[in-house]
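Asks: Structure of the sequence below:
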Amino acid sequence: MTVSTTEKTLNYIVLGLFALFAITPIITVILTALGPQTRVQTGGLHFENIVDAWNIGQFGPALGRSVMVALLVVSSALLLSILAGYAFGTMRFRGSTVLFYLFLLGLMIPAEAIIIPLFFDLRALGLTDTIWAVSLPQIAQSVAFGTFWMRAQFRALPPNLIEAAAIDGASGMRTLWRIVVPPSMPSIATVTVLMFMWTWNEFLIPLVMSPGATWRTAPLGLAVFKGQYTADSALIASAGVIIAAPIVVVFLLLQRYFINGMLEGAAKE
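Replies: Okay, the predicted model is just below:
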């Protein structure tokens, strides 16, 4: 199909406007973070705001706890999602449809609806104020979405890949990790970034499951910092940049797989 010059120009204009709409808040936060603090009258870029926010807010321990929670949640949920998605996407067994719908309940029930009874259950088990109380509910939430995501990906793979592996005598696990997972890396990378982002930004579960603030994560630390320095927008924006930086780093590390996935989709079209 031939696309005229006018259509191309309109496409670029529309995409440019959407890109500008998306990037404007990010640029605003960065410029605010590098602007002068309330007590500072000099102009220019103030990179020392990042250092001041880090030292005043003592974000080091909170970021460390967030990293540990995110690593535990993402690694566990990703492994379970791949295994469950492989079973639902490539195997046919009795009750698979009903069992898959049970997984989908995790997407339909909001955390706010179950957080209070879940807190009492975990407290009865002596798990509150531990990494498990903060991580286990998030693992369950991520597995629900991850299973749905990976099932769709595995079902889209050519059936002859799995059939050829079975003919060659490969076991189910060997077929999964050697045949099925490599071409699915763009989808796995995408769900990894989503899980990490959701876990990193989670506020309610750490707040409720750690009443003693033993496992206060980065978003909770940012909320406390904002309550102490509400008047100084430069420090608040600098703290926001500190908290958001790990998500940007993870995305940059995995962006190659996003690009490969888009190129593969375009080639198929």
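Asks: going forward, measure contacts between C-alpha atoms and count neighbours the same way
Replies: OK.
Asks: the strands in the stretch 151-269 of the chain, which residues?
Replies: Remark: no strands are assigned in the stretch 151-269 of the chain by DSSP state E, counting those that start in this stretch.
Asks: Phe203 contacts Pro219, correct?
Replies: Yes: between Phe203 and Pro219 there is a contact under CA atoms under 8 Å: 6.1 Å.
Asks: The two: who's more crowded?
Replies: Pro219 (23 against 16; other CA atoms under 10 Å).
Asks: For Ile27, see how far away that one is.
Replies: From Pro219 across to Ile27, the span is 21 Å (CA to CA, to the nearest Å).
Asks: again, but for Arg178
Replies: Arg178 is 43 Å from Ile27, by CA to CA.
Asks: Against Pro206, how distant is Arg256?
Replies: Counting by CA to CA, the gap from Arg256 to Pro206 is 32 Å.
Asks: Settle it for me: which of the two has more neighbours?
Replies: Pro206 (28 against 12).
Asks: what helix or strand does the nearest residue to the more buried one once chain neighbours are set aside sit in?
Replies: Leaving out its chain neighbours, the residue that sits closest to Pro206 by CA to CA, 6 or more residues apart in numbering is Val134, at 5.3 Å. Assigned by DSSP states H and E, Val134 belongs to helix 131-155.
Asks: which other helices and strands contact that helix?
Replies: helix 59-90, helix 96-108, helix 185-201, helix 204-209 (3 or more CA pairs under 8 Å, 6 or more residues apart in numbering; DSSP states H and E).
Asks: will you turn the ones you listed into TSV that also has distance to Trp215?
Replies: Listed next are the helices and strands packed on helix 131-155 as TSV, based on distance: least, CA to CA, whole Å:
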stretch	distance to Trp215
helix 59-90	7
helix 96-108	24
helix 185-201	13
helix 204-209	7
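Asks: Mind checking those for the one nearest to Ile242?
Replies: Nearest to Ile242 among the helices and strands packed on helix 131-155 is helix 59-90; the distance by CA to CA comes to 8.4 Å.
Asks: Which positions within that closest one qualify as buried?
Replies: Applying a neighbour-count criterion of 16 or more other CA atoms under 10 Å, one finds 59, 62-63, 65-67, 69-74, 76-78, 80-90 buried in helix 59-90.
Asks: same deal with stretch 231-247?
Replies: Result for stretch 231-247 [16+ other CA under 10 Å]: buried residues 233-244, 246-247.
Asks: likewise stretch 174-181?
Replies: 175-176, 179-181.
Asks: what separates Pro61 from Ala22, distance-wise?
Replies: 31 Å.
Asks: go on, Leu122?
Replies: 40 Å.
Asks: Between the two, which has more neighbouring residues?
Replies: Leu122 (17 against 11).
Asks: One more sequence to fold, the one below, so I can look at both together:
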Amino acid sequence: MKKPLSVRAAGNIVLVFMVAFSILPFFSMLSAALQPQGSMPEGIQFTATPHWENFIDAWNMANILPLLKSSCILVLAVVPTVVLCSALAGYAMAQLRVPGRGVLYAIFIIGLTIPFETLVTPLYYEIDGLGLLNTRWALILPLIGLNLSFGVVWMRQHFEQMPRDLMEAASIDGAGDFQTFVRIQLPLALPALSSLAILTFLSTWNQFLLAVVLINDPLKRTMAGALQTFVGTYQTDVVLLNAGALLIMAPTMILFIILQRYFIRAMLAGSVKG
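Replies: Model (predicted):
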């Protein structure tokens, strides 16, 4: 049954407003970043001669290259570990008869309810006690632990929706639990794994608080963590501040645009069963 034309028109209007509401801040930042340095731009106004060199100056002044390297190292260590451990734990809790899996799952659920800010102080003293303060491990290990709760719950929900017939058919063919996981469950879980990887990437790349608290060397922080130094140095230059913020946000925006179909597919996978 087709929806009435008025309903579809209203839906399109709401969608246009939502898109405009999401995009306008980026246009405002871009227009400000293209103004002459030292000026005070107001609203969205593009000049006849845009100053693209502002992005080059912001790149050099904020030492983006070493920060980009540091963020990439952090992402390459955290994201694969979280995705692999979450897939294994989610599969075990959903499909296997693991003793005490209900208690373990409850612990992960509790982990999701704890405010992140309350963990910063204990984490600082724990990392300091381990002698890892001001090292990349000071960010890698906590970020793996902080993202695991969501990852395990996410993957458990996915594997619970998988038909039991697949497990039984694989068992009849002589496949063990691990073979079933690798050859059958993992290929079918690619949308969920991709979306989990995207969410973990965003959480890791945009990490600000831990990077500032646990890392003293600005060149070992994340791109987002370096924004504090950039703001403190160039807070009076709105143009360079907007150019630097856009450079820091660019990787996450590009990644989401490239992988958005996997993310949307995983979001919709849980809404329809069967």
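Asks: What range does the helix holding Val134 of structure 1 cover in structure 2?
Replies: Taken onto structure 2 by TM-score structural alignment, helix 131-155 of structure 1 occupies residues 136-160 there.
Asks: what residues does that stretch touch?
Replies: By CA atoms under 8 Å, 6 or more residues apart in numbering, the surrounding residues in contact with stretch 136-160 of structure 2 are 74, 77-79, 81-83, 85-87, 89-91, 93-95, 105, 108-109, 111-112, 123, 127, 132, 185, 189, 192-193, 196, 200, 204, 210-211, 214-215, 220, 270.
Asks: now do 7 Å
Replies: Stretch 136-160 of structure 2 is contacted from outside by 74, 77-78, 82-83, 86-87, 89-91, 93-95, 108-109, 111-112, 127, 132, 196, 200, 204, 210-211, 214, 220, using CA atoms under 7 Å, 6 or more residues apart in numbering.
Asks: Could you do stretch 38-50 of structure 1 as well?
Replies: Counting by CA under 7 Å, 6+ apart, 33-36, 232, 235, 238 sit against stretch 38-50 of structure 1.
Asks: residues in contact with the aligned partner of Met195 of structure 1 in structure 2?
Replies: Aligning on TM-score structural alignment places Met195 of structure 1 opposite Thr200 in structure 2. Applying CA under 7 Å, 6+ apart to Thr200 of structure 2 gives the contacts 79, 147.
Asks: which position in structure 1 aligns with Val83 of structure 2?
Replies: By TM-score structural alignment, Val83 of structure 2 lines up with Leu78.
Asks: Thr121 of structure 2 too?
Replies: Under TM-score structural alignment, Thr121 of structure 2 pairs with Ile116 in structure 1.
Asks: helix or strand for that match, which one?
Replies: Assigned by DSSP H and E, Ile116 of structure 1 falls in helix 111-124.
Asks: Comparing that helix with structure 2, how large is the average distance?
Replies: Relative to the matching residues in structure 2, helix 111-124 of structure 1 has an average distance of 1.9 Å after the fit, by mean CA distance after the TM-score superposition for structure 1.
Asks: Check the contacts of stretch 38-50 of structure 1 and tell me the two furthest apart.
Replies: Leu34 and Asp232, at 12.2 Å, using CA to CA across those.
Asks: need the contact list for the residue at minimal distance from the centre of structure 2.
Replies: In structure 2, the centroid-proximal residue (CA atoms, centre = their mean) is Leu202; its distance is 1.7 Å. Residues near Leu202 of structure 2 by CA under 7 Å, 6+ apart: Thr252.
Asks: now it: how far from Thr236 of structure 2?
Replies: 29 Å.
Asks: Just give the number of residues close to the aligned partner of Asp173 of structure 2 in structure 1.
Replies: By TM-score structural alignment, Asp173 of structure 2 lines up with Asp168 in structure 1. Residues near Asp168 of structure 1, counting by other CA under 10 Å, number 9.
Asks: same deal with Ile50 of structure 1?
Replies: 21.
Asks: could you measure whatever residue of structure 2 lines up with it against Gly174 of structure 2, distance?
Replies: Alignment note (TM-score structural alignment): Ile50 of structure 1 maps to Phe55 of structure 2. Here Phe55 of structure 2 is placed at a distance of 59 Å from Gly174 of structure 2 (CA to CA).
Asks: What of Trp205 of structure 2?
Replies: For Trp205 of structure 2 relative to Gly174 of structure 2 (CA to CA), the value is 42 Å.
Asks: What of Ile144 of structure 2?
Replies: 35 Å.
Asks: the more surrounded of the two?
Replies: The residue with more neighbours, out of Ile144 of structure 2 and Gly174, is Ile144; 21 against 11, by other CA under 10 Å.
Asks: Against Ala77 of structure 2, how distant is the more buried one?
Replies: The gap separating Ile144 of structure 2 from Ala77 of structure 2 is 9 Å, by CA to CA.
Asks: same question, Val212 of structure 2
Replies: 19 Å.
Asks: still on that earlier bit, quick one: buried residues of the match of helix 131-155 of structure 1?
Replies: Those would be 136-140, 142-144, 146-159, for stretch 136-160 of structure 2 by 16+ other CA under 10 Å.
Asks: do the same with stretch 210-229 of structure 2
Replies: Buried residues in stretch 210-229 of structure 2 (16+ other CA under 10 Å): 210-215, 218-227.
Asks: Tell me the one among these nearest to Ile13 of structure 2.
Replies: For the buried residues of stretch 210-229 of structure 2, the nearest to Ile13 of structure 2 is Ala224 (34.4 Å; CA to CA).
Asks: Need the counterpart of that closest one in structure 1.
Replies: In structure 1, Ala224 of structure 2 lands on Pro219 (TM-score structural alignment).
Asks: Please tell me I have it right and its match contacts Ile205.
Replies: No: the criterion here is CA atoms under 7 Å, and Pro219 of structure 1 misses it with Ile205 at 11.1 Å.
Asks: circling back to that earlier point, what residues are up against the match of Ala224 of structure 2?
Replies: 201, 203.
Asks: any idea how far Asp168 of structure 1 lies from Lys268 of structure 1?
Replies: 28 Å.
Asks: ok, now Ile50 of structure 1?
Replies: 45 Å.
Asks: who wins for proximity to Ala164 of structure 1 among the helices and strands packed on helix 131-155 of structure 1?
Replies: helix 59-90 (13.5 Å).
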